[in-house]
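Asks: Got a sequence here, can you model it:
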Amino acid sequence: MAVTLLDTRVSPFGMRVRIALEEKGVKYEYSEQDLSSKGPMLRKVWNNKSPLLPSNPYQRAQSRFWADFVDYKVYFPGRKTWTKKGQELEAGKNGLIESLKLLEGELGDKPYFEGDKLGYVDVALIPFYSWFHGYETFANFSIEAECPKLIACRMRVYLNLFQIHKKSMVFWWS
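Replies: Reported below is the predicted structural model:
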């Protein structure tokens, strides 16, 4: 059965789905959409290949927590860095830095958030890596200076995914 992905290229949430499908080796057809008039989306679960969530219920809950953290504590403050000015921009920048530092602490010295393999939290965060330059440009700061381990992880993830999938890095943000 073929999978059709209804998406828009600028959506970090749609990018998560593209990453997950690539990671699972699921062939799919990309269909650019106006997301304000969504149609039904089909999903197929592959239990035996590249599970994105841990089998342990506690670890699974932690992964969901951190992915939700990314949705709210990276997306919204990050958005303020390019949509707001003055104090609101600074609040967004500071909130983003604080959130990225927490994520960096959770990552620790592991190659991925869930250890030795790409997981749900990585899939949640990877789409935002392509926005880092914009955050830095609009808010005049360096994520690498604030969170060097997270940036090292970003580069490692890009290289690993490129080697596995033999796709141009443009795939991840275009």
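Asks: drop to CA atoms for contacts and neighbour counts, all remaining ones
Replies: Will do.
Asks: Now do Met41: how many residues are near it, please.
Replies: Per other C-alpha atoms under 10 Å, the neighbour tally for Met41 reads 9.
Asks: The structure of the following sequence is requested for comparison with the preceding one:
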Amino acid sequence: MVDGGEVKLLGWWGSPYALRVIWALKLKQVPYDYLEEDLLNQKSSLLLHYNPVHKKVPVLVHHGKPIAESLMILEYIDETWKQSPLLPQDPYERARARFWAKFVDDKCLPAIKAVFCSKGEEQRKLVLEARETLKNLESGLEGKLFFGGEAINFADVATGWIGCWARMVEEITGTSLIDAENMSSLDAWSKRFLELPVIKECLPPWDKLIELNFGFLNKYLASLK
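Replies: All right, here's what the predicted structure looks like:
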């Protein structure tokens, strides 16, 4: 184990953004104290203190200094603890890893969320748009096992949650977003990544995740009436 030096992580079990930070810490074997937030009821004074701007998780606190925003936290972790580097050494490959990490947040998440929050004909249209976006993500694999090639890198850690959350949306809405026939590389990558022991052990309970998001969807649809 590498000395984490007073590392705390403020997170929430249902957050894919907190999950990617947990993955990074686990992969680098950085010891940390995990503080679970109750985002559904009342945010802690600690969260409001450490992230007064966005008031969101995750927040990494290292030697008393907070870092917010999950992608920035991933970079901080990689620069602070050099073992098992996530970002490639090659400048071009490093830029590509950052590109796909940002692509997932800026393009894939909104597309999947739009499917989740819609129904009927609108949903069918949004499914096609989401699938096109996910097909673009698949192109980043270039036929490799992982975005990092033979081993996972920054892009895999940043985007890996999408396999779990996309399938959660599929189950709740009865849609198809990632399938083995039309997105064989993306489908295989997501399964391969999520089955890695250090990754799998951190995933939230599937039934609990489904129940949580069913509740979110029902509340949202009720608000439209």
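Asks: which stretches of the second structure form strands?
Replies: Secondary structure of the second structure by DSSP state E: the strands cover 7-11, 33-36, 59-62, 65-68.
Asks: The first structure: matching residues for the first one?
Replies: Under TM-score structural alignment, the counterpart of strand 7-11 of the second structure in the first structure spans residues 3-7.
Asks: What's the local residue count around the alignment partner in the first structure of Val169 of the second structure?
Replies: Aligning on TM-score structural alignment places Val169 of the second structure opposite Tyr135 in the first structure. Neighbourhood size, Tyr135 of the first structure [other C-alpha under 10 Å]: 23.
Asks: how near is Tyr135 of the first structure to Met41 of the first structure?
Replies: 31 Å (C-alpha to C-alpha, to the nearest Å).
Asks: hang on, Trp12 of the second structure packs against Ala18?
Replies: Yes: proximity of Trp12 of the second structure to Ala18 meets the contact threshold set by C-alpha atoms under 8 Å, at 6.6 Å.
Asks: Cys153 of the first structure matches what in the second structure?
Replies: Checking TM-score structural alignment: Cys153 of the first structure goes with Trp189.
Asks: which residues sit in contact with that match?
Replies: 145-146 (C-alpha atoms under 8 Å, 6 or more residues apart in numbering).
Asks: The longest helix anywhere in the first structure vs the second structure - mean distance after superposition?
Replies: As assigned by DSSP state H, the longest helix anywhere in the first structure is helix 86-107. Taking mean C-alpha distance after the TM-score superposition for the first structure, the mean distance separating helix 86-107 of the first structure from the aligned residues in the second structure is 2.1 Å.
Asks: And that helix, what does it pack against?
Replies: helix 75-83, helix 132-139, helix 143-146, helix 148-165 (3 or more C-alpha pairs under 8 Å, 6 or more residues apart in numbering; DSSP states H and E).
Asks: How far off centre is the third one?
Replies: When you say that, I think you mean helix 143-146 of the first structure. 18 Å (C-alpha atoms, centre = their mean, to the nearest Å).
Asks: which ones are touching the closest residue in space to Glu129 of the second structure that isn't next to it in sequence?
Replies: Distances taken as C-alpha to C-alpha, 6 or more residues apart in numbering put Ala111 closest to Glu129 of the second structure, at 7.1 Å, once the chain neighbours are dropped. Residues near Ala111 of the second structure by C-alpha under 8 Å, 6+ apart: 126, 129-130, 133.
Asks: Show me which of those is closest to Phe103 of the second structure.
Replies: For the contacts of Ala111 of the second structure, the residue nearest Phe103 of the second structure by C-alpha to C-alpha is Thr133; the value is 9.3 Å.
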